[in-house]
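Chemist: Prediction below, plus the sequence it came from.
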Amino acid sequence: MVRIPLAKYGVREVLLFGGISLVGAALSAILLWYLTPLFVLTAVGVLYFFRDPSRRTPAEPHVLVAPADGRVVEVAEVEEPEFLSALAHKIAIFMSPLDVHVNRAPCDGRVETLVHRPGRHLNASTADASSRNEASAMTLTHVDGDARVLVRQVAGAVARRIVCAAVVGQRLRRGDRYGMIKFGSRAEVYVPVESGFKVEVRLGQTVRAGETILGRFR
């Protein structure tokens, strides 16, 4: 029997939508048999979206890993005045509805701040989504050289719920699960340029949360 690991952040949706789909499949098998495949596919789709596969987080020191699965849509140097007050490397990852949506800590560190920002729900693959969409920001004091790292969860056009289970003062390990964004979204990492961090991913690259190395501190 195949066991699908599910994200704890999606239990409510799995029980609600999965249950409705299975009941619909059972009833349609009796009344409208041709609708049964639709309900079954919906149930499978819900399970697939909320899957939470294990990951092999690299053990080598001085690296940051991707906080999300998806495609790199932005690599740039930008001013980050709100949390870092510094010129920072920015790496943005777009998560399509087909990607795993569980978010993982990019590094070992202590949670310094958590700030939720209400906003719009533009297409998460666009640059405007970064500044205008609903978002949740978390800053970590990285154990390597006390560098501060900002991780931002950004809602998208379909995603309307951001889950951040981290708390201020908590110590996260690289690759630890700390939340998710439901139904398509964007994750961003900011690292001060002065920290000596070197970006090693490229635009358009596909990354995996907790596994793909984004770059390293020199």
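Modeler: Ah, there it is. Residues are numbered from 1 along each chain as shown.
Chemist: Only C-alpha atoms from now on, for both contacts and neighbour counts.
Modeler: Fine.
Chemist: can you give me the strands for this structure?
Modeler: 63-65, 70-80, 86-95, 102-104, 109-117, 135-142, 148-155, 161-164, 171-172, 177-182, 185-192, 197-199, 206-207, 213-217 (DSSP state E).
Chemist: and the closest residue to V151 other than its chain neighbours, how many neighbours does it have?
Modeler: Excluding the flanking residues, the one nearest V151 by C-alpha to C-alpha, 6 or more residues apart in numbering is V189, at 4.6 Å. Counted with other C-alpha atoms under 10 Å, the neighbours of V189 add up to 25.
Chemist: Would you enumerate the residues in contact with V189?
Modeler: V189 makes contacts with 67, 89-92, 149-152, as judged by C-alpha atoms under 8 Å, 6 or more residues apart in numbering.
Chemist: Please convert these to JSON lines, extending it with neighbour count and distance to V201.
Modeler: JSON lines is the format used below for the contacts of V189 (neighbours: other C-alpha atoms under 10 Å; distance: C-alpha to C-alpha, whole Å):
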{"residue": "P67", "neighbour count": "36", "distance to V201": "13"}
{"residue": "H89", "neighbour count": "21", "distance to V201": "12"}
{"residue": "K90", "neighbour count": "21", "distance to V201": "11"}
{"residue": "I91", "neighbour count": "23", "distance to V201": "9"}
{"residue": "A92", "neighbour count": "29", "distance to V201": "11"}
{"residue": "V149", "neighbour count": "24", "distance to V201": "17"}
{"residue": "L150", "neighbour count": "25", "distance to V201": "17"}
{"residue": "V151", "neighbour count": "23", "distance to V201": "16"}
{"residue": "R152", "neighbour count": "21", "distance to V201": "18"}
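Chemist: Flag every buried residue along the top helix by length along the chain.
Modeler: Longest helix in the chain, counting residues (DSSP state H): helix 36-49. Neighbour-count burial for helix 36-49 flags 36, 39-40, 42-43, 45-49 (criterion: 16 or more other C-alpha atoms under 10 Å).
Chemist: what's it packed up against?
Modeler: Packed against helix 36-49, as judged by 3 or more C-alpha pairs under 8 Å, 6 or more residues apart in numbering; DSSP states H and E, are the following elements: helix 19-30.
Chemist: now the angle from the helix it packs on to helix 36-49?
Modeler: For helix 19-30 against helix 36-49, the angle by axes from the mean of the first three to the mean of the last three C-alpha atoms, to 10 degrees is 160 degrees.
Chemist: I'd like to know which elements helix 19-30 is packed against.
Modeler: helix 36-49.
Chemist: dropping in the other structure now:
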Amino acid sequence: MTSLEKPDLGTSTVRWRWPSVHPEGYKFAAIAALVSLALFIFVAEWLGWIGVIITIWILAFFRDPIRTTPKDPKMIVAPADGLVTMIANVPPPRELVGEGGLGTEPVTRVSIFMSVFDVHINRSPIAGTISRVVYISGKFLSADLDKASEENERQHILVEGKDGMRIGFTQIAGLVARRIVPFVKPGDIIAGGQRVGLIRFGSRVDVYLPAGTGAQVLLGQRTIAGETVLAVAGRDERIDGIAQ
């Protein structure tokens, strides 16, 4: 390639398409559809149409769109779609510390709240090996409360990159959510942005950034799982923004 040539950045061949539905959602949609049919036949037409709307909403809830993830090993991407509701310096959960895990010193935690209208497929913040998966039963407090990270039903996942960087993140069930569905287990090798699980229905994901790494997102910002860059390893510069 000569100095006057530019690298091929691709052509405009990417087109919007309907997102697929994760198989986990088909059984709920089927149940809603059968109830809707029964309402049409045995009760009242207007109730049947309400059932149809609920069926469509269930399919939308379990939508599983394709995401494009940057491959830079220093970039830590969002594991969830949703709203950044908390950014705080806190000690990592005890389930993620110890030998082969995170340290005990406080690190930056970014909390992403998923409403019932967000995509609920969660993705890995980095590429690497799943070294720990810890499920804990608990309460079902509103997921936007700070104490939900310690009291609610939750699942901790620890992934270690090839360079030794460890990222811990926690799926937290919320007020409406009643089940965390894992797609991975310890020992699995995953790509950055790969699907690791989902939470039904409405919830939160906490990400614990490595020591010396600060958030590159702002409170009130919306994230896209597998695409939004939450942080860059080793960068701890504060960023400012404005809600408008």
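Modeler: That came in fine, so what should we check first? Since this is a predicted model, take the numbers as computed values, not measurements.
Chemist: follow-up on the earlier one: the residue nearest to V151 of structure 1 -> structure 2?
Modeler: In structure 2, the residue matched to V189 of structure 1 (TM-score structural alignment) is V207.
Chemist: Report the spatially nearest residue to whatever residue of structure 1 lines up with W49 of structure 2, omitting neighbours in sequence.
Modeler: Using TM-score structural alignment as the criterion, W49 of structure 2 maps onto P37 of structure 1. Closest residue to P37 of structure 1 apart from its sequence neighbours, by C-alpha to C-alpha, 6+ apart: A25 at 7.4 Å.
Chemist: Quick one: residues contacting the one you found.
Modeler: 35-40.
Chemist: Next, find the distance separating L141 of structure 2 from G174 of structure 2.
Modeler: 6 Å (C-alpha to C-alpha, to the nearest Å).
Chemist: okay, now A30 of structure 2: neighbour count?
Modeler: A30 of structure 2: 14 neighbours (other C-alpha under 10 Å).
Chemist: which residue packs closest to it, ignoring adjacent ones?
Modeler: Nearest to A30 of structure 2 is T55, by C-alpha to C-alpha, 6+ apart, at 7.9 Å.
Chemist: ok, so what distance separates that neighbour from A191 of structure 2?
Modeler: Distance from T55 of structure 2 to A191 of structure 2, by C-alpha to C-alpha: 33 Å.
Chemist: so the longest helix of structure 1 versus strand 177-182, what angle?
Modeler: Using the same axes, to 10 degrees: helix 36-49 of structure 1 against strand 177-182 is 140 degrees.
Chemist: mean deviation of helix 36-49 of structure 1 from structure 2?
Modeler: On superposition with structure 2, the mean distance recorded for helix 36-49 of structure 1 (mean C-alpha distance after the TM-score superposition for structure 1) is 1.2 Å.
Chemist: got a list of contacts for that helix?
Modeler: Residues contacting helix 36-49 of structure 1 (C-alpha under 8 Å, 6+ apart): 4, 6, 13-14, 17-19, 21-22, 24-26, 28-29, 97-101, 183.
Chemist: residues contacting the residue nearest to F201 of structure 2 when sequence neighbours are not counted?
Modeler: Spatial nearest neighbour of F201 of structure 2, excluding adjacent residues (C-alpha to C-alpha, 6+ apart): A177 at 4.1 Å. Going by C-alpha under 8 Å, 6+ apart, A177 of structure 2 touches 140, 199-203.
Chemist: Neighbour-wise, give me the winner out of the residues you listed.
Modeler: Neighbour max across the contacts of A177 of structure 2 (other C-alpha under 10 Å) = S203, 32 neighbours.
Chemist: who's in contact with that residue?
Modeler: By C-alpha under 8 Å, 6+ apart, the neighbours of S203 of structure 2 are 113-115, 143, 171-177.
Chemist: Next one: it from E150 of structure 2, what distance?
Modeler: S203 of structure 2 is 14 Å from E150 of structure 2, by C-alpha to C-alpha.
Chemist: How many residues are close by the counterpart of V229 of structure 2 in structure 1?
Modeler: When structure 1 is aligned by TM-score structural alignment, V229 of structure 2 is paired with I213. Applying other C-alpha under 10 Å, we find 20 residues neighbouring I213 of structure 1.
Chemist: Show the contacting residues for I213 of structure 1.
Modeler: I213 of structure 1 sits in contact with 58, 63-66, 200-201, where contact means C-alpha under 8 Å, 6+ apart.
Chemist: In TSV, list these along with distance to V168 of structure 1.
Modeler: Listed next are the contacts of I213 of structure 1 as TSV, based on distance: C-alpha to C-alpha, whole Å:
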residue	distance to V168 of structure 1
P58	25
V63	23
L64	20
V65	21
A66	21
E200	29
V201	29
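Chemist: Which of those residues lies at the shortest distance from E74 of structure 1?
Modeler: Closest approach to E74 of structure 1 among these (C-alpha to C-alpha): V201, at 10.1 Å.
Chemist: Can you give me the distance of the nearest residue to that closest one once chain neighbours are set aside to N103 of structure 1?
Modeler: In space, and not counting its chain neighbours, V201 of structure 1 is closest to L214: 5.5 Å by C-alpha to C-alpha, 6+ apart. L214 of structure 1 sits 15 Å away from N103 of structure 1, going by C-alpha to C-alpha.
Chemist: what does L6 of structure 1 give?
Modeler: Distance of L6 of structure 1 to N103 of structure 1, computed by C-alpha to C-alpha: 13 Å.
Chemist: which one of these two has more residues nearby?
Modeler: N103 (24 against 17).
Chemist: if I pick that one, what's in contact with it?
Modeler: 67-68, 177-181, 209.
Chemist: per the alignment, it corresponds to what in structure 2?
Modeler: If you follow N103 of structure 1 across to structure 2 using TM-score structural alignment, you land on N122.
Chemist: Tell me the residue in structure 1 aligned with the residue nearest to F201 of structure 2.
Modeler: Checking TM-score structural alignment: A177 of structure 2 goes with A159.
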